[in-house]
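> no sequence for this one, just the structure:
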């Protein structure tokens, strides 16, 4: 009787393991890029939703509602943001003021830069009762600008026009119409 021995040689096993390692390395890199882009997409959608909420509450209230960085100095959007009714006009959410929504910090490595027609700190975005973006000190004064979110080489700009309407664009795809933060 002849006996057939089935098995895998050590060389064959090593070749399979090397190939699996190469494929796993390529897949891990691609997965990391996909996760980075997805985190940016989620952050942009969350900020757009907060802007829409600010505008809709201003229209519903018939008066100004603000969106600003959550961080105490009001300079860093990446640490989160808050939608609130600024009763005392200092552009910061204080005790006793109505807080409508609050978003926590963004993932590490994500940056948010803002540039609006009237600068200064604390940073903010305000809407008046007509649903138009406005200055905090004067609800009839138009205020427009850009919020730019970036993670690595990927970036998205949220452009807010004089009427308070927004659009999201990718400056890598449409540099002319999307431009940078200061456009």
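Looks like it arrived, so ask away. In this text, all values refer to a predicted model and were calculated from it rather than measured experimentally. Residues are numbered from 1 along each chain as shown.

> CA only for contacts and neighbour counts going forward, please
Fine.

> any idea how far residue 143 is from residue 127?
Plainly put, residue 127 is 9 Å away from residue 143 if you go by Cα to Cα, to the nearest Å.

> So for the two, which residues contact both of them?
By Cα atoms under 8 Å, 6 or more residues apart in numbering, residue 127 and residue 143 have these common neighbours: 133, 134.

> between those two, who's got more neighbours?
Neighbours per residue, other Cα atoms under 10 Å: of residue 127 and residue 143, the larger number sits with residue 127, 31 against 24.

> Next up, the contacts around the residue lying closest to the more buried one once chain neighbours are set aside.
For residue 127, ignoring the flanking residues on the chain, the nearest one in space by Cα to Cα, 6 or more residues apart in numbering is residue 133 at 4.3 Å. Residue 133 makes contact with 125, 126, 127, 142, 143, 144, 161, 162, 163, 164, according to Cα under 8 Å, 6+ apart.

> Can you name the element that comes right after the biggest helix by length in the chain?
Counting residues, the longest helix found in the chain (DSSP state H) is helix 10-61. Following the chain from helix 10-61 toward its C-terminal end, the next helix or strand by DSSP states H and E is strand 65-69.

> Now find how far off-centre that next one is within its chain.
Relative to its parent chain, strand 65-69 has a centroid offset of 15 Å by Cα atoms, centre = their mean, to the nearest Å.

> Show me what it is packed up against.
Counting contacts by 3 or more Cα pairs under 8 Å, 6 or more residues apart in numbering; DSSP states H and E, strand 65-69 is packed against helix 10-61, strand 81-84, strand 125-127.

> Show residues contacting whatever helix or strand comes next after the second one.
Which is strand 81-84. On the C-terminal side of strand 81-84, the closest following helix or strand by DSSP H and E is strand 99-103. By Cα under 8 Å, 6+ apart, the residues outside strand 99-103 that reach it are 50, 70, 80, 81, 82, 83, 84, 85, 93.

> Could you report the neighbour count for the first one?
When you say that, I think you mean residue 50. Going by other Cα under 10 Å, the residues that sit close to residue 50 add up to 21.

> what about versus this one:
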């Protein structure tokens, strides 16, 4: 008769297995919660800053598109703030109470009156931005619209818009925002921080 062969369990290596105790598990959970709480504010700021960047890129892209269409068509093309961009026939805003976060439209402004009339072709529509802290003009001039002549020049001399992050309130939040400058020549550019100064160039 052959002697019995004893085999060690491959996972125990001859020693008993041991798991986490309840106390150890609670300590790990507490550490994870603390780290998550510390990471939340920077992550929130990152999301807000990313949203602002997206809004600025959309605004600049559509304004450049409006300018290129004015040059190509040989007529005025207007980009205006709209309070009803999702309507079947969206129109330019007539008040000066809100900012561009309500949305905007780009259209062929045949009669160059900064208002979309019957028969004027709609080229682009940008919906309302729910994750915006506001897109505000600087100064007392009405910047509800940006019209480009057939020459590509802009009818909004030295306009300045502040793009703010959602929930903006403190001065520190301005650093997460952006400033968009529109020159008389129709050049549109962005500057870091929502409190930057446009020099008109």
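It's in. It should be emphasised that the depicted structure is a prediction, and the values quoted were computed from it without experimental measurement.

> circling back: what span of structure 2 lines up against the longest helix of structure 1?
Structural correspondence for helix 10-61 of structure 1: residues 22-73 of structure 2, per TM-score structural alignment.

> so who does the aligned partner of residue 155 of structure 1 in structure 2 touch?
Taking TM-score structural alignment, the alignment pairs residue 155 of structure 1 with residue 177 from structure 2. Shown in contact with residue 177 of structure 2 (Cα under 8 Å, 6+ apart): 49, 52, 162, 163, 164, 165, 192, 193, 194.

> where's residue 177 of structure 2 relative to residue 196 of structure 2, distance?
In this view, residue 177 of structure 2 and residue 196 of structure 2 are 10 Å apart by Cα to Cα.

> Residue 99 of structure 2 too?
For residue 99 of structure 2, the distance to residue 196 of structure 2 under the criterion Cα to Cα works out to 18 Å.

> between these two, which one's more packed in?
Counted by other Cα under 10 Å, residue 99 of structure 2 and residue 196 do not tie: residue 99 has more neighbours, with 21 against 18.

> Correct me if wrong: that one contacts residue 136.
Yes. With contact defined as Cα atoms under 8 Å, residue 99 of structure 2 and residue 136 form a contacting pair (5.1 Å).

> check contacts around residue 75 of structure 2.
When contacts are counted by Cα under 8 Å, 6+ apart, residue 75 of structure 2 is found next to 108, 109, 110, 149, 150.

> The alignment partner in structure 1 of the last one: helix or strand, and which one exactly?
Put plainly, it is residue 150 of structure 2. Taking TM-score structural alignment as the criterion, the aligned counterpart of residue 150 of structure 2 in structure 1 is residue 129. Of the helices and strands defined by DSSP H and E, none includes residue 129 of structure 1.

> Hmm, residue 129 of structure 1 is touching residue 54, no?
No. If you go by Cα under 8 Å, residue 129 of structure 1 and residue 54 don't touch, sitting 10.5 Å apart.

> who has more neighbours, these two?
Set residue 129 of structure 1 next to residue 54 and count neighbours by other Cα under 10 Å: residue 54 wins out with 28 against 20.

> ok, now which ones touch the more buried one?
Applying Cα under 8 Å, 6+ apart, one finds that residue 54 of structure 1 lies in contact with 65, 66, 67, 83, 84, 126, 127.

> distance of it from residue 124 of structure 1?
Residue 54 of structure 1 sits 11 Å away from residue 124 of structure 1 when distances are taken as Cα to Cα.

> Kindly point out which residues are neighbours of both of these two.
Common neighbours of residue 54 of structure 1 and residue 124, counting by Cα under 8 Å, 6+ apart, are 66, 67.

> Count residues in the vicinity of the aligned partner of residue 190 of structure 2 in structure 1, would you?
Matched by TM-score structural alignment, residue 190 of structure 2 corresponds to residue 168 in structure 1. The number of residues packed around residue 168 of structure 1, counting by other Cα under 10 Å, is 17.

> What's the average distance for the one helix or strand residue 168 of structure 1 maps to when superposed on structure 2?
Using DSSP H and E, residue 168 of structure 1 falls within strand 166-169. After superposition onto structure 2, strand 166-169 of structure 1 sits on average 1.2 Å from its aligned residues (mean Cα distance after the TM-score superposition for structure 1).

> what packs against the next helix or strand after that strand?
Following the chain from strand 166-169 of structure 1 toward its C-terminal end, the next helix or strand by DSSP H and E is helix 175-178. If you count contacts as 3+ Cα pairs under 8 Å, 6+ apart, helix 175-178 of structure 1 packs onto no helix or strand.
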